[in-house]
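Peer 1: let's see this in three dimensions:
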Amino acid sequence: MDNDIYLHKLDIRIFMFGVVYRCFSAATGESFACKSIDKHALSEDTTNRECLKKEPKILQLLSGCPSIVRLYRFYEDDDSLHMVTDLCNGGNMFDRMSSGTSFSEDIKPDNILFDSQGRLKLADFGSADWFGVSEDGTMRGVLGTPYYVAPEVLMGGEYNEKVDVWSAGVILYIMLAGAPPFYGDSPVEIFESVLRGSLRFPLTIFRSVSSEAKDLLRKMICRDVLRQFSADQVLRNPWIINVREAQVNG
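Peer 2: Model prediction:
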């Protein structure tokens, strides 16, 4: 890598195909994260190899968005791919959700910490894709994490951007309930539960959740794609608008 970026052996996180290091700039002393991906481990895995090639391109396109992890440098050598990004050392949402913690409906940025300033950041765009890659604006391919993946993806056919609305709805459900809407003892059982798509709101968990929030969840986590909300409809929903106003008014 360039001479002005140095790896720091603290805060190392290992993932399937490599390691994430804390690194710093020799010029400014500012800390960053360096995601180093082992190219040899990817040599036999065509799907993940293509995903990791797309990730820096998508991050570059999204550069400047305050809620997206910023890509500062991208390097490649004989053994590895290296991506230098924002350092998000405040934990992640999954840790909080998996601990059974639920959040109130008035979710403020400082309720969920990611980077050292408490700013929420989205990361890991390896399985992202461009919407409209085919002539009819649909996508194909079975990608996703069991709890969050939409049924259209699991069925193996074509789907559109609404699969992300489904996933966002599942995340919102977990944030409010502290538990996923679809579950099982194995990935197969979780997938079967997702395909059934039976959305429930147990009274013991949702007693303090408003009817407006539950109505939005029904429209996001909806098996009927024609009736399911688009991202634009979600953003214009009264519950979302009310949460925004609550954040502005403190």
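
Peer 1: please make it C-alpha for all contacts and neighbour counts, starting now.
Peer 2: Fine.

Peer 1: what about the strands in the chain?
Peer 2: 5-15, 18-25, 31-38, 71-76, 80-85 (DSSP state E).

Peer 1: who wins for proximity to Gly100 among those strands?
Peer 2: strand 5-15 (23.2 Å; CA to CA).

Peer 1: and the closest one, what does it pack against?
Peer 2: Using 3 or more CA pairs under 8 Å, 6 or more residues apart in numbering; DSSP states H and E, the elements in contact with strand 5-15 are strand 18-25.

Peer 1: ranges for the helices of this protein?
Peer 2: 46-61, 93-98, 151-154, 162-177, 187-196, 203-206, 211-220, 231-235, 238-249 (DSSP state H).

Peer 1: from the contact counts, what lies against the last one?
Peer 2: In terms of contacts (3+ CA pairs under 8 Å, 6+ apart), helix 238-249 is packed against helix 211-220.

Peer 1: compare with the first, here's sequence two:
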Amino acid sequence: MLSETLKNKYQLCEEIGRGRFGVISRVFCPLTESSFACKSIDKRLLSDPIDRESLENEPKVMTLLSPHSNIVQIYDMFESDDTLQLIIDLCQPFTLYDKILEPDMSEPKAAAYMQQLMLGLAHCHRFGIVHRDIKPDNIFFDFRGNLKIGDFGSSTWLGEVGTADGLVGTPYYVAPEVVMGRAYNEKVDVWSAGVVLYVMLAGVPPFLR
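Peer 2: Predicted coordinates for the structure are as follows:
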């Protein structure tokens, strides 16, 4: 259910997804005659401090990075003691992971997707943001066919030091320096993007045993 604040701008349509902490619904804005996605999170389910930090982090990062054609954009938000609702780009009901499973994945397609992915990452890195969890499941597509990087809950700012730390990411996609516990910078996203390219072309991650 939409908050009273968001009800003044958007009409709630159908549910389009569900996760550990809430639901994603399609909403319609009569003023702009446009559809968006509403990500509704039940904060009472966030008992883990890491999950809470991720929840607080994502809208801040998305606001900083919006707008960009290769980043999932945030348009509006509402927060109370129990709920966080984000109005974001409405993307198609599949990710790059689903595209990789299709038999018509080709080198030209992979190159086109990779170009858009790197444009999105370059935009993040210009703002000192490291995504830290680049993988096919976090890469979406809007209804114009643009590739969109999403799920910024694991991202971090490099700050004045220019490095970050912490074991964050997904096995097979995470860079070696992260696994080894060393300080790292935005290059870990480039490594992960390289793994994504490999998976698009080979169908499996590198170093798979």
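
Peer 1: highest mean neighbour count out of the strands of structure 1?
Peer 2: Each of the strands of structure 1 was given a mean neighbour count from mean count of other CA atoms under 10 Å, and the largest, a mean of 22, is that of strand 31-38.

Peer 1: can you list the residues that contact that one?
Peer 2: 7, 17-25, 79-88 (CA atoms under 8 Å, 6 or more residues apart in numbering).

Peer 1: where in structure 2 does it align, residue-wise?
Peer 2: Aligned using TM-score structural alignment, strand 31-38 of structure 1 spans residues 35-42 in structure 2.

Peer 1: same check, this time on stretch 190-207 of structure 1
Peer 2: Going by TM-score structural alignment: stretch 190-207 of structure 1 matches no residues.

Peer 1: give the contact list for Pro30 of structure 2.
Peer 2: Counting by CA under 8 Å, 6+ apart, Pro30 of structure 2 has contacts Lys9, Tyr10, Gln11.

Peer 1: got a list of what the alignment partner in structure 1 of the second one touches?
Peer 2: Which is Tyr10 of structure 2. In structure 1, the residue matched to Tyr10 of structure 2 (TM-score structural alignment) is Ile5. Neighbour list for Ile5 of structure 1: Cys23, Phe24, Ser25, Ala26 [criterion: CA under 8 Å, 6+ apart].

Peer 1: which of the strands of structure 1 sits closest to Phe131 of structure 1?
Peer 2: strand 71-76 (20.9 Å).

Peer 1: run through the neighbouring helices and strands of that closest one.
Peer 2: helix 46-61, strand 80-85.

Peer 1: so the shortest one corresponds to what in structure 2?
Peer 2: Strand 80-85 of structure 1 corresponds to residues 83-88 of structure 2 when matched by TM-score structural alignment.

Peer 1: average offset of the matching stretch relative to structure 1?
Peer 2: With mean CA distance after the TM-score superposition for structure 1, stretch 83-88 of structure 2 departs from structure 1 by a mean of 0.7 Å once superposed.

Peer 1: the counterpart of Gly169 of structure 2 in structure 1 and Val163 of structure 1: what is the separation?
Peer 2: Residue pairing (TM-score structural alignment): Gly169 of structure 2 is matched to Gly144 of structure 1. To Val163 of structure 1, Gly144 of structure 1 is 10 Å away according to CA to CA, to the nearest Å.

Peer 1: settle it for me: which of those two has more neighbours?
Peer 2: Val163 (21 against 13; other CA atoms under 10 Å).

Peer 1: what separation do you get for Gly29 of structure 1 and Ile68 of structure 1?
Peer 2: Counting by CA to CA - Gly29 of structure 1 and Ile68 of structure 1 are separated by 22 Å.
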